[in-house]
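Asker: The sequence and its predicted three-dimensional model are supplied below.
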Amino acid sequence: MSVTLLIEQLLNGVQLGTMLFLMASGLTLIFGVMGLINLAHGSFYMVGAYATAAVTASTGSFLIGLGAGIAAAALAGALVELIVIRRLYHRPHLDQVLATFALILIFSEGTRFIFGSSPLRLSPPSWLTGFVTLPGDTRYPIYRLVLIGVGIAISIGLYLLISRTRLGMRIRAGESDREMIGALGVNISKLYTLVFALGAGLAGLAGALVGALQSVQVGMGEPVLILAFVVIVIGGIGSIKGALFGALLVGIVDTLGRVYLPIFFRAFMPPSEATGVGAALAAMLIYILMAVILAFKPKGLFAAHD
């Protein structure tokens, strides 16, 4: 039983980590290329989930809804960059924080105005329901395994995009010396819009996929945004590899902590107290992990500009 529980929770941690990677990779790309602190990134996660839920309900096709969610988040990101973010690149970080926090409120209230305050339901397609049997007689949902596979595929695709394509070369150059690539004739404004839309689309994909596991509701992106910031700080700001390793580390540590810390404290505390203490420590565990890592690696595990 304990081995089965461990395998199941490890997979849950990897699944959480891959979804966090989709959020964190876009966030770290935007900060690495543009130097922008974007608190509104979680709003694109919410946009992707709502668009997917609405289109899936109207068409009956989860795949069409998923495509609509990604497109809606990417389009929202491009419009936000053109209308608001473009005016913030040379402003102090405090201005960026205030402006993007205002965007959170605008997206939240706009979503509530369009869809109402009640959560929307989004279910996985029928062909992704059910379970598979893993080693140790562990029955695990097919949909969660698909999420892990999608996260792995996206990480490989991002690696190839950044390392093997002309666009990736420009993104890497933009991280290192944006003035130089501008002098070489690269349209910096177009590049920034494209990167911002890419990051927003990845967040929208994460929201669309996770929306089928939980209710789709206003404000659903903010808790995930906090975890995504923890991920990029642990992994190293501006590093895609750091975002991947940081996301998996956070996902596994958070999941195992929430399951095993209450069990550990039950060995020498009453069950009710053990559950409370274990849950409280589990909630702090990833922040303790971040503090320990930063004590030894102040720029994160894979700093982009070491």
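Answerer: Looks like it came in fine. Numbering: from 1, shown residues only.
Asker: From here on, just use CA atoms for contacts and neighbour counts.
Answerer: Fine.
Asker: ok, residue 54 - contacts?
Answerer: Contact analysis of residue 54 by C-alpha atoms under 8 Å, 6 or more residues apart in numbering lists residue 65.
Asker: Let's see that with 7 Å instead.
Answerer: Not one residue lies near residue 54 by C-alpha atoms under 7 Å, 6 or more residues apart in numbering.
Asker: ok but it is inside a helix, no?
Answerer: Yes. Applying DSSP: H, G, I helix; E, B strand; the rest coil, one finds residue 54 inside a helix.
Asker: Check the contact between residue 51 and residue 69; I expect there is one.
Answerer: Yes. Applying C-alpha atoms under 7 Å, one finds residue 51 in contact with residue 69, separated by 4.7 Å.
Asker: and the comparison structure, right after this:
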Amino acid sequence: MTRFIERHPAWALILLIAVAVLLWLILAVWPPGLEEAIGRKRVFLNALFNGITLGSLYFLVASGFTLIFGLMRNVNLAHGSLYLFGGYIGYAISAWTGSWILGFIIAFLGVALVGIVLQIAVFRRMEGQDLRQTMVTIGLSIVFADLMLWAFGGDFYQIQTPSWLIGPIDLPLVTAVKSSGEAVYLRYPLVRLVILVAAIVIGIAMWLALNRTRVGMMVRAGVDDRDMLAATGVPIQLVFVAVFALGAGLAGIAGVVGGTFQSLSPGEDTRFLLASLVVVIVGGMGSIPGAALGAVIIGLAEQLGSVYIPTYAIVVTFLIMVLVLALRPQGLLARR
């Protein structure tokens, strides 16, 4: 941090001012009598938290994508189909058994199994052939989309939130004080906060597994020089199958999350594939912290843009991507 300030004092000052303004917008208490301003601040805070929680969903999808695409160099453009398939599995299991948690478990295992089949049947046969991987997985995504449309139809599905997660809670954040002296707190859905916490826990666990364990060391070594690692006796293909299954399973979990606080419908696979690509480009290939940062940036851009500039909200997202590609093509936190 000190080195960054010494090398880029102007950018450090701009970032400091931006952080100060953001903290003021979040923590400042509006004076009594400004009911209209109170409403505007509540809208801003809801958009802010919605952006962060949407970023947690994008992170769950993009973290699996960055494992497969960024670390293993497998171009899997059927990743969005894995997201939607996991959501449909979670919906079917939760509707059948009434268990939201069981839907998560079965979705993870089912989509991880599909990932294993893809890795063995497709990517192992096309290692290093990016163009072939791209074309084949585009074709597979179209086939998967048609199969899911045939099985589930074109309806919208909503996964039922469990009773213990239904309803809002008061966050310890005073947004205003009314003229009567009553403090106004921000109320926010509990399920979104739980999903945010779960995404943070998963992200930390993935980072620790990749950077502080022997398996993570083998994965990174296998990507850099798989022949040398195989010569040491490590079952490199087995390791890659496990990583691919984990990345696919995370997409399945994300489908259940998305179906819980949003909805499931045809076309969501394309939307989340595109979001994953943007997040990985912004955050950096093969970087779990980069995927987290990129997901939060894109989630905030979408939500704040939809509230304040709804006509150009999608433009803001791609403008961020263009700026990152122009100024730092490797991504904000690219893996070295």
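Answerer: Nice, I can see it. Since the structure is predicted, the reported quantities are computational estimates derived from the model, not experimental observations.
Asker: Kindly provide the TM-score of these chains.
Answerer: The TM-score (TM-score structural alignment, normalised by the length of structure 1) is 0.90; 287 aligned residues with a C-alpha RMSD of 1.4 Å.
Asker: higher neighbour count, residue 51 and residue 69 of structure 1?
Answerer: residue 69 (33 against 23; other C-alpha atoms under 10 Å).
Asker: Identify the residue of structure 2 aligned to residue 38 of structure 1.
Answerer: Alignment of residue 38 of structure 1 against structure 2 is given by TM-score structural alignment, with residue 76 as its counterpart.
Asker: Surely its match touches residue 139?
Answerer: No. Contact criterion C-alpha under 7 Å: residue 76 of structure 2 and residue 139 do not qualify, at 10.9 Å.
Asker: higher neighbour count, the two?
Answerer: Ranked by neighbour count (other C-alpha under 10 Å), residue 76 of structure 2 and residue 139 place residue 76 first, with 24 against 14.
Asker: Residue 293 of structure 2 matches what in structure 1?
Answerer: Counting by TM-score structural alignment, residue 293 of structure 2 corresponds to residue 245 in structure 1.
Asker: Tell me which other helices or strands the helix or strand hosting its match touches.
Answerer: According to DSSP states H and E, residue 245 of structure 1 maps onto helix 240-265. Applying 3 or more C-alpha pairs under 7 Å, 6 or more residues apart in numbering; DSSP states H and E, we find helix 240-265 of structure 1 packed against helix 2-34, helix 221-235, helix 271-296.
Asker: can you tell which of those is closest to residue 212 of structure 1?
Answerer: Distance to residue 212 of structure 1, taken as C-alpha to C-alpha, is lowest for helix 2-34 among these, at 12.6 Å.
Asker: Tell me the mean distance between that closest one and structure 2 once they are aligned.
Answerer: Mean deviation of helix 2-34 of structure 1 relative to structure 2 after superposition (mean C-alpha distance after the TM-score superposition for structure 1): 1.3 Å.
Asker: Give me the angle between that helix and helix 221-235.
Answerer: Interaxial angle, helix 2-34 of structure 1 versus helix 221-235 (axes from the mean of the first three to the mean of the last three C-alpha atoms, to 10 degrees): 80 degrees.
Asker: Please identify the buried residues of helix 2-34 of structure 1?
Answerer: Across helix 2-34 of structure 1, burial judged by 16 or more other C-alpha atoms under 10 Å covers 7-34.
Asker: now the angle from that helix to helix 240-265?
Answerer: 150 degrees.
Asker: Spatially, what comes nearest to the residue mapped onto residue 178 of structure 1 from structure 2 if we skip its sequence neighbours?
Answerer: With TM-score structural alignment as the criterion, the equivalent of residue 178 of structure 1 in structure 2 is residue 226. Distances taken as C-alpha to C-alpha, 6 or more residues apart in numbering put residue 236 closest to residue 226 of structure 2, at 7.1 Å, once the chain neighbours are dropped.
Asker: what lines up against the one you found once you look at structure 1?
Answerer: If you follow residue 236 of structure 2 across to structure 1 using TM-score structural alignment, you land on residue 188.
Asker: hmm, back to that, what is the burial count for the residue nearest to residue 226 of structure 2?
Answerer: Residues lying near residue 236 of structure 2 (other C-alpha under 10 Å) number 20.
Asker: Might one say that it is in contact with residue 230?
Answerer: Yes. Counting by C-alpha under 7 Å, residue 230 is a contact partner of residue 236 of structure 2 at 5.9 Å.
Asker: where do the strands sit along structure 2?
Answerer: For structure 2, strands defined by DSSP state E occupy the ranges 168-177, 183-189.
Asker: Quick one: those strands as CSV, columns for mean neighbour count too.
Answerer: Shown next, in CSV, are the strands of structure 2 (neighbours: other C-alpha atoms under 10 Å):
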stretch, mean neighbour count
strand 168-177, 16
strand 183-189, 16
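Asker: I'd like to know which of those lies nearest to residue 303 of structure 2.
Answerer: Of the strands of structure 2, nearest to residue 303 of structure 2 by C-alpha to C-alpha is strand 183-189, at 15.3 Å.
Asker: which non-adjacent residue is nearest whichever residue in structure 1 pairs up with residue 54 of structure 2?
Answerer: Following TM-score structural alignment, the counterpart assigned to residue 54 of structure 2 within structure 1 is residue 16. Nearest residue to residue 16 of structure 1, sequence neighbours excluded (C-alpha to C-alpha, 6+ apart): residue 251, at 5.1 Å.
Asker: what do we get in structure 1 for residue 128 of structure 2?
Answerer: Per TM-score structural alignment, residue 128 of structure 2 is aligned with residue 90.
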